[in-house]
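>>> no letters, just coordinates:
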């Protein structure tokens, strides 16, 4: 259950804009650097079906290996405990969940990976627009930290190797692009972890499901 700290929320809203140059970048190698042997678990057929390969999209998407993902991060319908109205998207950075609030007192809950310490953010914003198979353009500040990204200064073409994955939701506060995104990433071991430079990541099948159900303009709360 999410407990919303309103004072922290107001402070976080300012922090979101102040740290907006963090940007997004996630790679499989960053997850492997955690160094631990993955724990595998049995996967019920209905869960395997939710995360099956997608072969009729613009690019093929492999099945997600859910034996690598703890059960609490599998997509499921749960009671809406967020206190937010229907249509809202709520990201709980402590428990690593994203909630899409429905109009029946329920919410769809997804497991997510979040930004590592130093790139975390919180506050209120909105989903300005959505993109299918988006380009990825690293911010200038990120290129300074990682000069090898210079070749992508004007964008990386969409596709399976693009770190934005098959779908992305673009987060704005007012008329300002925060440079944060909610997007896909195929590395199962990043779900439930704090690895990337600030963005919220879902498995490809989950970001497609969220993309298909959320509307542009929807309010976003990160706590």
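Thanks, I have it. Here the structure is a predicted model, which means the values were calculated and not measured.
>>> for the rest of this, base every contact and every neighbour count on C-alpha atoms.
Noted.
>>> now stretch 63-76, how far from the chain's geometric center?
15 Å (Cα atoms, centre = their mean, to the nearest Å).
>>> contacts made by that stretch with the rest, please.
For stretch 63-76, the external contacting residues (Cα atoms under 8 Å, 6 or more residues apart in numbering) are 38-43, 47-48, 51-54, 97, 108-112, 186, 188-189, 191-192, 203-206.
>>> of those, buried ones?
Among the contacts of stretch 63-76, those classed as buried by 16 or more other Cα atoms under 10 Å are 48, 51-52, 97, 108-112, 186, 188-189, 191-192, 203-206.
>>> pasting the second one now:
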């Protein structure tokens, strides 16, 4: 392709420990409250704790997938890139996907001035593209075939010239939205990434990657023909 390419919540004991810690000023200030060690929340605010708990739920393991997806190591993801519903004014219709490569975000317009926001990796310098497209095709655990242009740049990709079967090591990951313009495949995709440390960086040859759990969430809510707007970087 041209754009190269945990459900574990806080347990009841952890939650009660956190509540006790918040009520105990001395323990809170000292960072010694029960439950704080397990959660890694010493010195954090209640909002931070809730954000972390939600992230652990959103990015838990998905063992029922065709290829079991492990939990995301959320310590490798800046919290600003966790999936969230945010205020986002747009004239686009609900369901529209807006990619903002300059901020490393993908938005799904929900209407009423809100959007679901996902952290992303995007194209590196020289591979950035912007404009309007639409989802022309969707695929699960797709076969990945590197284009000729990539093989010229990266000869090691030649071994997959006939296609790399779907799986955890496949660059397209668990789900892929293939972008089209005027009936033609652009070779650009929104794909599932299993590398949390890439979120918030420009590393691909134009494609846009979301964490696998985020991509599955977006994929399930995105029909074919959905409009996609890629903003200038």
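Looks like it came in fine. Worth saying up front: this structure is predicted, and the values here are computed from it rather than measured.
>>> TM-score of the superposed pair?
The TM-score (TM-score structural alignment, normalised by the length of the first structure) is 0.81; 188 aligned residues with a Cα RMSD of 1.4 Å.
>>> returning to what we had before: please flag which of the buried ones among the contacts of stretch 63-76 of the first structure sit within helices.
Those of these mapping onto helices are 48, 204, 205, 206, per DSSP state H.
>>> residues contacting the third one?
This means residue 205 of the first structure. Counting by Cα under 8 Å, 6+ apart, residue 205 of the first structure touches 50, 51, 52, 54, 64.
>>> the aligned residue in the first structure for residue 133 of the second structure: helix or strand, and which one exactly?
Aligned by TM-score structural alignment, residue 133 of the second structure pairs with residue 125 of the first structure. In the assignment (DSSP states H and E), residue 125 of the first structure maps to strand 123-132.
>>> now that strand on the second structure. Mean distance?
For strand 123-132 of the first structure, the mean deviation from the second structure after alignment is 0.7 Å (mean Cα distance after the TM-score superposition for the first structure).
>>> so where is the next helix or strand after that strand in the second structure?
Heading C-terminal from strand 123-132 of the first structure, the first helix or strand you meet, by DSSP H and E, is helix 140-145. Mapped onto the second structure using TM-score structural alignment, helix 140-145 of the first structure spans residues 148-153.
>>> any buried residues in the matching stretch, and which?
Quick answer for stretch 148-153 of the second structure (16+ other Cα under 10 Å): residue 150.
>>> how close does it sit to the first structure?
Mean for stretch 148-153 of the second structure is 0.7 Å (mean Cα distance after the TM-score superposition for the first structure).
>>> for the residue nearest in space to the middle of the second structure, give me its contacts.
The centroid of the second structure falls nearest to residue 210 when counting by Cα atoms, centre = their mean (2.5 Å). By Cα under 8 Å, 6+ apart, residue 210 of the second structure lies in contact with 118, 119, 120, 121, 190, 191, 192, 193, 199.
>>> contacts for stretch 110-121 of the first structure, please.
Counting by Cα under 8 Å, 6+ apart, 12, 15-16, 19, 22, 72-76, 93, 96-99, 190-203, 206, 222 sit against stretch 110-121 of the first structure.
>>> what's the PyMOL line that selects buried ones from these?
A single PyMOL command selects the buried members of these (16+ other Cα under 10 Å):
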select buried, resi 12+16+19+22+73+74+75+93+96+97+98+99+190+191+192+193+194+195+196+197+198+199+200+201+202+203+206+222
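>>> measure residue 62 of the first structure to residue 51 of the first structure for me?
9 Å (Cα to Cα, to the nearest Å).
>>> ugh, wrong one, I meant residue 13 of the first structure
34 Å.
>>> stretch 181-193 of the first structure corresponds to what range in the second structure?
Using TM-score structural alignment, stretch 181-193 of the first structure pairs with 189-201 in the second structure.
>>> which one in the second structure is furthest away from the centre?
The C-alpha centroid of the second structure is most remote from residue 26, which lies 38.5 Å away (Cα atoms, centre = their mean).
>>> next up, the contacts around that residue.
By Cα under 8 Å, 6+ apart, the contact set of residue 26 of the second structure is empty.
>>> with residue 208 of the second structure instead?
Going by Cα under 8 Å, 6+ apart, residue 208 of the second structure touches 3, 120, 121, 122, 123, 189, 190, 191.
>>> ok, and the most crowded of those residues?
Comparing these by number of neighbours (other Cα atoms under 10 Å), residue 122 comes first, having 34 neighbours.
>>> map that residue onto the first structure.
Under the alignment (TM-score structural alignment), residue 122 of the second structure maps onto residue 114.
>>> roughly how far apart are its match and residue 59 of the first structure?
To residue 59 of the first structure, residue 114 of the first structure is 25 Å away according to Cα to Cα.
>>> ok, back up a step: excluding chain neighbours, what is closest to the match of residue 133 of the second structure?
Once flanking residues are discounted, residue 125 of the first structure sits nearest to residue 173: 4.6 Å by Cα to Cα, 6 or more residues apart in numbering.
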